[in-house]
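**Q** this is the structure alone, sequence omitted:
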């Protein structure tokens, strides 16, 4: 794996960094005087994920800027679990909560910049719609599909996010990553060993930025394609519900939603969780579902699909934390 030091000058936080805030009396995972962001113990995560369910993080860290994040990870005790959280749109946080530290990247990691050669440089906290809209305004095509993925750049890079026939591996040049221990490295796309919704990034690594390669295009045509994608999502997906996006990976040559439908799972319920009537590869929280309800329903769908078709579905949604 080739690693080089990145040019990260555009990630410098131009605003005043917040004072370090450690809520509660629990011993912090790093000395309070060595962080400038917000460090919160026993932080509820349900409000930060689309399913609106699940337990708390042992610690939630919202870094003030890149240097703050690097120092925090450098000082963190070896072996402490670390998980980056974007929009929480493709995730089940289990009811027992998440051990270790959850890192939430905010405004200092959300910039998008246009560079020479139709390159779009993005912070890992930038939303897909911001990235695609910025590219559109600059007359850069090829990033329209990001409009159809609810999430942030960090998640796209880690999971090889994709939609409408395109995925991140098609456009990624390289990315900046903080490895466990605090080392900041640049990884070219070839080092990520992308496959369907998977990369070779190690657990605990935090993506902080990425560069995407686009092509020259007409802003009106790019905008029209983005509008088409947005309308297609509105027409086919249960966007107005508490959901987690596509639940299962598409098996080679098949559609997960079709297998789920053929197994008679449309509208199937478990506790407060339900298979969407609108799109059967979506699970929804009807109002009071626990994460155990949602995950249990997914496992029941897998069982019924296998019984009906002999196909073993694989989860696309991340499931994290303690049962």
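**A** Right, received. Where do you want to start? All values reported here derive from a predicted model rather than from experimental measurement. Numbering: from 1, shown residues only.

**Q** make it CA atoms for all contacts and neighbour counts henceforth
**A** Will do.

**Q** dump the residue contacts of residue 84.
**A** Residue 84 makes contact with 102, 103, 104, 105, 204, 206, according to Cα atoms under 8 Å, 6 or more residues apart in numbering.

**Q** take the one below as the second:
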């Protein structure tokens, strides 16, 4: 099979374990894990890849369940070559798809650019939170994004303005298999000290309210209009509910955690049981916010 794949300058690993790359620390292997050397390496690989081969991007793995059967096709992980953040004129930042929310917000702070502090509260990369319109503490990517560079599965690179992403709550219309390789964000002039204080407030609020020091996947379900998912989960009596090695966090009920020996099957089944109990208790049909990928 390796002989049929395009040659690369980066790393192309067969049957690559993914559990160590995602926050839940569960799940199977990728058929192939590709870590491109740079954008040209990524473009050349995708351009020559069989169109029938599935492609999936992986960031920090913070909002994802990789199913126990592993992931078909090629998983692309953007590394150091895609992790830079550059300060532009007019309070703008240009950020690589592999840059973390912490790095983006810290760079903005140091440059006196306000409006991006909320990215401190998103445990992911630019590629991931641009794709899903990530948000926290009252703001979301749609509020700050100017445009993004997207590598499509055919290897074509296009700059896509924010209007064409058709953003909605935790969703965009980006095609499956497309990879956000960079993005430009718009901020406003600000005082670095005030920006830093807001980032510290966000970090403290996360630490106090979320089970950050456990194996978790972040916010599990989307908030229904006018309601908070955690309140619906709590009202359905799910706080602390377990299934195998998976548990509904007692600290924040919109988080599922791996208590140590959970499988991805345990975690997903627990999530479905929570959805069932909420539906029976309140009539709300909770929608998954966590991405679930791969073979059962």
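**A** Arrived safely. Only a predicted model underlies this, so the values are computations on that prediction, with no experimental measurement involved.

**Q** if we can go back for a sec, format the contacts of residue 84 of the first structure as JSON lines; extra columns: secondary structure.
**A** Formatted as JSON lines, the contacts of residue 84 of the first structure follow (DSSP: H, G, I helix; E, B strand; the rest coil):
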{"residue": "102", "secondary structure": "strand"}
{"residue": "103", "secondary structure": "strand"}
{"residue": "104", "secondary structure": "strand"}
{"residue": "105", "secondary structure": "coil"}
{"residue": "204", "secondary structure": "coil"}
{"residue": "206", "secondary structure": "strand"}
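
**Q** out of those residues, who's nearest residue 290 of the first structure?
**A** When the contacts of residue 84 of the first structure are compared for distance to residue 290 of the first structure (Cα to Cα), residue 102 wins out at 20.2 Å.

**Q** my guess is the closest one contacts residue 59. True?
**A** Yes: using Cα atoms under 8 Å, residue 102 of the first structure makes contact with residue 59 at a distance of 6.2 Å.

**Q** show me where the stretch 151-300 of the first structure has strands.
**A** Ranges of strands in the stretch 151-300 of the first structure, per DSSP state E, counting those that start in this stretch, are 162-163, 166-167, 172-178, 184-188, 206-213, 215-216, 242-243, 269-270, 273-275, 283-285.

**Q** how about the contacts made by the residue nearest the centre of the second structure?
**A** With distances taken as Cα atoms, centre = their mean, residue 128 lies nearest the centre of the second structure, 4.0 Å away. Under the criterion of Cα under 8 Å, 6+ apart, the contact list for residue 128 of the second structure reads 58, 59, 97, 134, 180.

**Q** and it, what's its match in the first structure?
**A** Under the alignment (TM-score structural alignment), residue 128 of the second structure pairs with residue 155 of the first structure.

**Q** can you tell me how far that match sits from residue 201 of the first structure?
**A** Residue 155 of the first structure is 11 Å from residue 201 of the first structure, where distance means Cα to Cα, to the nearest Å.

**Q** also residue 41 of the first structure?
**A** For residue 41 of the first structure, the distance to residue 201 of the first structure equals 27 Å [Cα to Cα].

**Q** kindly report the same for residue 231 of the first structure.
**A** Relative to residue 201 of the first structure, and taking Cα to Cα, residue 231 of the first structure is found at 33 Å.
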